[in-house]
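In: fold the following, please.
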Amino acid sequence: MAQIFLPHFIIIGAMKSGTTTLYRYLDEHPGIDMSRDKETDFFVAEKGWKRGLAWYSNQFSGDSPLRGEASPNYTKARDFPGVPGRMADTCPDVRLIYILRDPVVRAESQFRHSVLIGDLPPTLEEFPDSHEYAHILDGSLYARQLDAYLEHFDRKAILVLDFKDLVAAPQALMDRVHSHIGAPARIVGAMRFTNDSAMLSRVPAPILRFAQSPTGRIIGGLVSRGMRDRIRGVLLRGKARQSPPFPEELRARLRADLAEDTARLREMTGQAFADWSV
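Out: Sure, this is the predicted structure:
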C-alpha cells in the first residue's frame, strides 16, 4: 500500500490577504514540501474532497520533513461548511495559519478580483443585496471563521497574523511562522506579490475562469509551477481591465456589517489590529 502524505500545516486564509506570498516563501524553504497546487481545496466537499485521500497525498513529494498547503476557501464557512471537521478528522495535529487584512479592504479587494476574472459584472447596482455580497462579507467575518475551527482545534494550533506585518516586516513575520510550524529559521528575501489585481487585470478573463474551472485545475495540475509562472508571464500582455470605483456608502455598509465580528476578533486574539478601518 502506498504511503499517505499529509500536511503538517495549512494556511487557511484569508483570501486577498497575502496567502500566495506566504506559500511562495514557504515553498522556497529547503525543509518544507508545499503542495503542488497552491490551492488544493481538498477539505471543501464541493471541490477537492471528492478526489480522495490518495489524490491529496500526491500533492506532496514526501521528500521534506514538513509539508504544507494554502487554500483560502477553508475560511469561507458560509458557502463551504464542514471544512474544520474534515481537517481535524484527517490530520488532527495539523498547525494552522490564518493571515488577516483590514476586513473592509479585504472585501473590496475580493470584489475587484471577482470583477476582473468575470465572476461579477462591473456594476454595483444589485451587488449590496446579492449572494456575492454575502459571500464576500463572509470572507471578512474572521471571528466567525475562527469559531468553526475552535470547535475542533486548540487555540494554540492557530497562528493569527496581520497582513500589514507581512508588508512591513516580512522577516519577523516569517520567523513567527517558522516557529509555529517547527521549521528551522531561514532568511527570507524581499516580499513579492504574485496574485495581485494589477496582474490579474492583464490576463484575459476567459482564461482566468478556465484556469479556475474543474478542467482547468486538472490540466494545471499536470504542469509544473515554474511552467505555470512562465505561461502567466506570457499572458500579462493584454490591456488592463478596470473594476468600478467602490462607493463610500457601500464601504460604510461593510464597516457596519463587520463591526461586531471584528470587535469579537480583537477579544479572541488579544491583537489590536490598530490600523484597521473598523
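In: please make it C-alpha for all contacts and neighbour counts, starting now.
Out: OK.
In: can you give me the strands in the stretch 51-200 of the chain?
Out: For the stretch 51-200 of the chain, the strands defined by DSSP state E, counting those that start in this stretch cover 66-70, 95-100, 158-162.
In: and the first one, what does it pack onto?
Out: For strand 66-70, the packing partners by 3 or more Cα pairs under 8 Å, 6 or more residues apart in numbering; DSSP states H and E come out as strand 9-13, helix 19-27, strand 32-34.
In: pretty sure H152 sits against C91.
Out: No. The pair H152 / C91 is not scored as a contact, 11.1 Å apart, by Cα atoms under 8 Å.
In: the strands of the stretch 51-200 of the chain into JSON lines, with extra columns for distance to Q212 and mean neighbour count?
Out: JSON lines is the format used below for the strands of the stretch 51-200 of the chain (distance: least, Cα to Cα, whole Å; neighbours: other Cα atoms under 10 Å):
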{"stretch": "strand 66-70", "distance to Q212": "15", "mean neighbour count": "25"}
{"stretch": "strand 95-100", "distance to Q212": "22", "mean neighbour count": "23"}
{"stretch": "strand 158-162", "distance to Q212": "27", "mean neighbour count": "19"}
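In: here is the second sequence; please produce its structure so I can put it next to the first one:
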Amino acid sequence: MASTFKIDFFVIGAARSGTTSLYTYFKQHPEIFLPLTKETNYFSKVSSKEKRHSKKPKPDVEYHSKIINNLEVYKDLFHNATSSQIKGDISPSYMWDKETALRIHKHNPNAKIIFSLRNPIQRAFSHYIMNFNTGHESITNFYDAFMADSEGVWGGGNLYKELSLYYESLKQYYSLFPKENIHSLIFEDWTLNKEESFNALFSFLGIKQMKINDLELHNKNKEYANIKLLNSLRNTWLRPLLQNLFSEDKRTSIKNKLFKEANKKTVLSSTEEDKIKELFSEDVTKTSSLIGIDLNAKWNL
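Out: I've put the predicted structure just below:
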C-alpha cells in the first residue's frame, strides 16, 4: 500500500534570505504545521562541519538545523500535524542541491514551492558575516573570502558565490512543477510589506488569510565584541562539550553575557560590491526572465 505521507509545501531558500523569519511567521497560522526542526535537509544531500547536525533529533526539542537521512525519523517530525493542517518544510539547502527538485517532485508532484530571493551580493555578504561570527571563516576581508576556493560544504562552508547564483537551481523546479505551484518572494519586498506579502502567500497555499504578529527578523547576524577570542574558544575541545551540555538558546545567552554584542556593525563597502557585481549580472537577468520579476531593477544590478 502506497504511503499517504506527503509534505504540502516547501520553502526552498535562498540561505540568508529570511527563511528563519518565514518559519516563525508561518508557525502563527493554525492551518500550517511545521516541525520543531526548522531545517530538516531531508530532500538534499548535504554535509556539515558541525557533527551535531547529523545527530538524530530528540522528541519535542527545537533545532535550527539537522541533516536527516532516514524517512521514519523525518516522518516522525510531523507526527503532531492534524488532518486540518498543511505540512511544510523550510530548508535553504533545497535550492543549492541540484537533485532536490527531482526528489521533492517524486515525493509530491503537486507540492507548492516557495522561493525567497535576496540581492545576491547582500546575501553573500550576510553569509560571510555569519560564518566569520560563528568561527567558520578566518579571512578578515569579504572580497578575499568571496574569491577564495570554496570547500563544497553546506553547513559552515564558504559557498558565498555558489549560493547566490539562483538560475540553475530555480530552473530545475520550473521544469518539474507547474508555474501556478511556484511562488517567488523578494526578500527586500516582503520584509518591508509583510501584511500584503503574507496575504498573497496564504492565498497561494489555499488557506485563510490572517494577520500575523509583526516580529523582528529572526536569525539576524550578531557581531560580538572580542570575536577573535570567542572564535579561538570555539575551535577547541570546548565547542562540542558546550554543544552537548547546553541548548542553542542557552549557548546564545552565554555568548551575549560574556562577549556582548558589539556596537559597530560591519557593512559592505561600495568598492567590494562593485568588484563582484558583474559576476552576478547574467544570472540575475536569466532568473528575472524565469520568474517574471525584474530583479535587476529591484536590486540595482
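In: just how off-centre is stretch 209-216 of structure 1 within its chain?
Out: 18 Å (Cα atoms, centre = their mean, to the nearest Å).
In: any idea how far S3 of structure 2 is from G88 of structure 2?
Out: In this view, S3 of structure 2 and G88 of structure 2 are 17 Å apart by Cα to Cα, to the nearest Å.
In: ditto for F259 of structure 2
Out: Distance of F259 of structure 2 to G88 of structure 2, given as Cα to Cα: 36 Å.
In: can you check T100 of structure 2 too?
Out: From T100 of structure 2 to G88 of structure 2 the distance is 15 Å (Cα to Cα).
In: likewise K298 of structure 2?
Out: Taking Cα to Cα as the measure, K298 of structure 2 falls 28 Å from G88 of structure 2.
In: now S65 of structure 2: closest residue in space, sequence neighbours ignored.
Out: E39 (4.5 Å; Cα to Cα, 6 or more residues apart in numbering).
In: list the contacts of that neighbour.
Out: The contact partners of E39 of structure 2, by Cα atoms under 8 Å, 6 or more residues apart in numbering, come to 63-66, 89-92.
In: closest one of these to S150 of structure 2?
Out: Using Cα to Cα, P92 is the member of those that sits closest to S150 of structure 2, with 18.1 Å.
In: quick check: the closest one touching T20?
Out: No. Taking Cα under 8 Å as the definition, P92 of structure 2 is not a contact partner of T20, at 9.6 Å.
In: present the contacts of E39 of structure 2 as a markdown table; the columns should include distance to Y74 of structure 2.
Out: Listed next are these as a markdown table, based on distance: Cα to Cα, whole Å:
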| residue | distance to Y74 of structure 2 |
| --- | --- |
| Y63 | 13 |
| H64 | 15 |
| S65 | 13 |
| K66 | 10 |
| D89 | 10 |
| I90 | 13 |
| S91 | 13 |
| P92 | 17 |
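In: so which of these hold up in structure 1?
Out: Here is what carries over to structure 1 from the contacts of E39 of structure 2, by both residues aligned by TM-score structural alignment, their matches' Cα atoms under 8 Å: 89-92.
In: okay, those in TSV with distance to I182 of structure 2 next?
Out: Compiled in TSV, the kept ones among the contacts of E39 of structure 2 are given as follows (distance: Cα to Cα, whole Å):
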residue	distance to I182 of structure 2
D89	15
I90	15
S91	16
P92	16
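In: of all the residues you listed, which two lie farthest apart?
Out: The most widely separated members of the kept ones among the contacts of E39 of structure 2 are D89 and P92, with 9.7 Å between them, by Cα to Cα.
In: who touches both of these two?
Out: Joint contacts of D89 of structure 2 and P92 (Cα under 8 Å, 6+ apart) are 11, 39.
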